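Chemist: got a predicted structure plus its sequence, pasted below:
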Amino acid sequence: MSEQPIALVTGAAQGIGLACAKSLMEEGYRVVLSDINADGVLKAAEGLGALAGLTCDMGDLDQVNAMIDQVEADFGPISALVNNAGIAMPGDFLTYELEAFDKVLGVNLRGVFVAMQRVANTMVNNGIEGAIVNMSSINAQVAIPSIPAYCATKGGVMQLTKAAALALAKHNIRVNAVGPGSINTEMMAGVNANPEAMKMVISRTPLQRVGEAREIGDVVAFLCSKKASYVTGETIYVDGGRLGMNYTC
């Protein structure tokens, strides 16, 4: 078996997840990608030269555990976990359906907990001083009324990250989160095509541009590396300065 550590990245068929996988490979990890998009994750894994591209719905607890079982059986214990998979499901607050709220909660928060707990047990049982990075958002701190469940779960991820970091510190397992701002991914395609919407985004971003997925991936790779050996329980916001702004231009 190769001595290179294994990283698992969820929601990695495209965008931020795929960028995280690329950055981790450059950091020396062998990487497994997972995503609910079966064809997309296979294509992404092949294009990247990753170990595998596995299909998994992070809202289905049995699928999460089975996917991690498969990674361990085929490649060995996981040294780095990146919980990137997430959904938003926008809607009007007054008519927002509980079914949608529960679905977002299941993927964005419960699935994160299940994966963290499962991988942390593997790390402890194998004496691995590993790293876990969860994908939060600036919406852990600021809210958008049309995505109430998303905002709630990203705030929950921030706190879950702190709780896990405290619980796992005695095992030298570090747990951190990253909170992206406006990032140039497929999810921003509609904004990119709308000059007025883009103007609004830029007006609240001091660096006067949207971020690139690679800029998130590089921060994730840093947090998984020995360079971040004394960092745990933190959420690092990669937002071009937006959260520090108390007005718009």
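Modeler: Received, thanks. Numbering: from 1, shown residues only.

Chemist: drop to CA atoms for contacts and neighbour counts, all remaining ones
Modeler: OK.

Chemist: pull out the buried residues from the longest helix along the chain.
Modeler: Across the chain, the longest stretch assigned as helix under DSSP state H is helix 148-168. By neighbour count with 16 or more other C-alpha atoms under 10 Å, helix 148-168 contains the buried residues 148-162, 164-165, 168.

Chemist: distance from the chain centre to stretch 80-98, please.
Modeler: Remark: stretch 80-98 is offset 13 Å from the chain centroid, using C-alpha atoms, centre = their mean, to the nearest Å.

Chemist: roughly how far apart are the most centrally placed residue in the chain and residue 111?
Modeler: For the chain, the residue sitting closest to the mean C-alpha position, by C-alpha atoms, centre = their mean, is residue 84 at 2.2 Å. Separation of residue 84 from residue 111 (C-alpha to C-alpha, to the nearest Å): 10 Å.

Chemist: in this structure, which spans are strands?
Modeler: 6-10, 30-35, 52-55, 78-83, 131-135, 174-180, 183-184, 211-212, 235-238 (DSSP state E).

Chemist: closest one to residue 225 among those?
Modeler: strand 131-135 (8.0 Å; C-alpha to C-alpha).

Chemist: got another one to weigh against that:
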Amino acid sequence: MAMLDGRTAVVTGGAQGIGLAIARTLIDNGARVVIGDIDQAAVDKAVVELGGADAARGATCDVRRAADIEALLDLAQSDGAALDVMVNNAGITRDATMRRMSEDEFDAVIEVNLKGVWLGTRAAAARMREAGRGSIVNISSLSGKVGMAGQTNYSAAKAGVVGLTKAAAKELAHLGVRVNAVQPGLIRTPMTEAMPQKAWDQKMSEIPMGRPGEPHEVAGVVAFLACDWSSYLTGTVHEVTGGRFM
């Protein structure tokens, strides 16, 4: 049996990048997956790539809106299934130095990357506690550990995800619900590959393993945290960084 056979999982920001890799890995390990993304066209394309309706379903979801998240979870449970796994992955960047960053750019990143994770964690926890089990995985970032110049908004939000994860884990542990976080470092995606070569080379020089990570390497850690192999882990933070900033 695959380690997630019979499980139902929801992945926000699941139509592209790391989120799509997470959805694919969960499906490969037996889960039925519902993806949410703000781009409906991307959702439709991703569902086809993931194997169609037998493997995945999707819906538009703005994680800043509690009603959108509830609708996504309703879709996951529309056939009476339990909500077994919630992956709060959706995120955005609005990089600028603090001097040049606008309040709107700061607020946008906090709203999506921190409040969105809080809304997703709260909604999933309310359903999982009724079943007495479940795994919530929140995607943070190495930026939340060390802080990155030009990312005061993003670094603050991703550090907040760690604090949120630990606090929620303490609230939910006695109910059988686990909450853990993953902090990716430099992962090869279209977004990171579009950065200036000088910035890419600088980041590469900081990685002891000498290469960027691949989306499936983040997804594998998420799948581990989603399944019973990690049944005694909660409130933990897992760095997927190639050893960068140990």
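Modeler: Perfect, I can see it now. Please read these numbers as outputs of a predicted model, since none were measured by experiment.

Chemist: so what corresponds to the residue nearest to the centre of structure 1 in structure 2?
Modeler: Counting by TM-score structural alignment, residue 84 of structure 1 lines up with residue 89 in structure 2.

Chemist: can I assume its match is in contact with residue 15?
Modeler: No. Look at residue 89 of structure 2 against residue 15 with C-alpha atoms under 8 Å: they stay out of range, at 10.6 Å.

Chemist: which non-adjacent residue is nearest residue 77 of structure 2?
Modeler: Closest residue to residue 77 of structure 2 apart from its sequence neighbours, by C-alpha to C-alpha, 6 or more residues apart in numbering: residue 83 at 6.6 Å.

Chemist: for that neighbour, grab the count of nearby residues.
Modeler: Close neighbours of residue 83 of structure 2, defined as other C-alpha atoms under 10 Å, add up to 22.

Chemist: and it, what is it in contact with?
Modeler: For residue 83 of structure 2, the contacting residues are 7, 8, 9, 10, 73, 76, 77, 124, 127, 128, 134, by C-alpha atoms under 8 Å, 6 or more residues apart in numbering.

Chemist: quick one: what's aligned to residue 126 of structure 1 in structure 2?
Modeler: Residue pairing (TM-score structural alignment): residue 126 of structure 1 is matched to residue 131 of structure 2.

Chemist: which non-adjacent residue is nearest its match?
Modeler: Spatially, and ignoring its direct neighbours in sequence, residue 131 of structure 2 is nearest to residue 82 (7.3 Å; C-alpha to C-alpha, 6+ apart).

Chemist: again with residue 113 of structure 1
Modeler: In space, residue 113 of structure 1 is closest to residue 160, 7.6 Å off (C-alpha to C-alpha, 6+ apart).

Chemist: any idea what that neighbour aligns with in structure 2?
Modeler: By TM-score structural alignment, residue 160 of structure 1 lines up with residue 164 in structure 2.

Chemist: gap between that match and residue 86 of structure 2?
Modeler: Applying C-alpha to C-alpha to residue 164 of structure 2 and residue 86 of structure 2 gives a distance of 15 Å.

Chemist: kindly report the same for residue 36 of structure 2.
Modeler: Distance from residue 36 of structure 2 to residue 86 of structure 2, counting by C-alpha to C-alpha: 11 Å.

Chemist: aligned partner of residue 145 of structure 2 in structure 1?
Modeler: When structure 1 is aligned by TM-score structural alignment, residue 145 of structure 2 is paired with residue 141.

Chemist: which residues does the nearest residue to its match once chain neighbours are set aside contact?
Modeler: Excluding the flanking residues, the one nearest residue 141 of structure 1 by C-alpha to C-alpha, 6+ apart is residue 155, at 7.0 Å. The contact partners of residue 155 of structure 1, by C-alpha under 8 Å, 6+ apart, come to 136, 137, 139, 140, 141.

Chemist: which two of the residues you listed have the greatest separation?
Modeler: For the contacts of residue 155 of structure 1, the farthest-apart pair by C-alpha to C-alpha is 136 and 141; their separation is 9.9 Å.

Chemist: neighbour count for those two, which is higher?
Modeler: Between residue 136 of structure 1 and residue 141, counting by other C-alpha under 10 Å, residue 136 is the more crowded of the two (32 against 14).

Chemist: can you find the partner of residue 188 of structure 1 in structure 2?
Modeler: For residue 188 of structure 1, the aligned residue in structure 2 is residue 192 (criterion: TM-score structural alignment).

Chemist: burial of its match, as a residue count?
Modeler: By the criterion of other C-alpha under 10 Å, residue 192 of structure 2 has 13 neighbours.

Chemist: any idea how far it is from residue 156 of structure 2?
Modeler: Using C-alpha to C-alpha, one obtains 20 Å as the distance from residue 192 of structure 2 to residue 156 of structure 2.

Chemist: show the contacting residues for the alignment partner in structure 1 of residue 65 of structure 2.
Modeler: In structure 1, the residue matched to residue 65 of structure 2 (TM-score structural alignment) is residue 60. By C-alpha under 8 Å, 6+ apart, residue 60 of structure 1 lies in contact with 106, 107, 111.

Chemist: and residue 174 of structure 1, by the same measure?
Modeler: For residue 174 of structure 1, the contact set (C-alpha under 8 Å, 6+ apart) comprises 129, 130, 131, 132, 165, 168, 229, 231, 232, 233.
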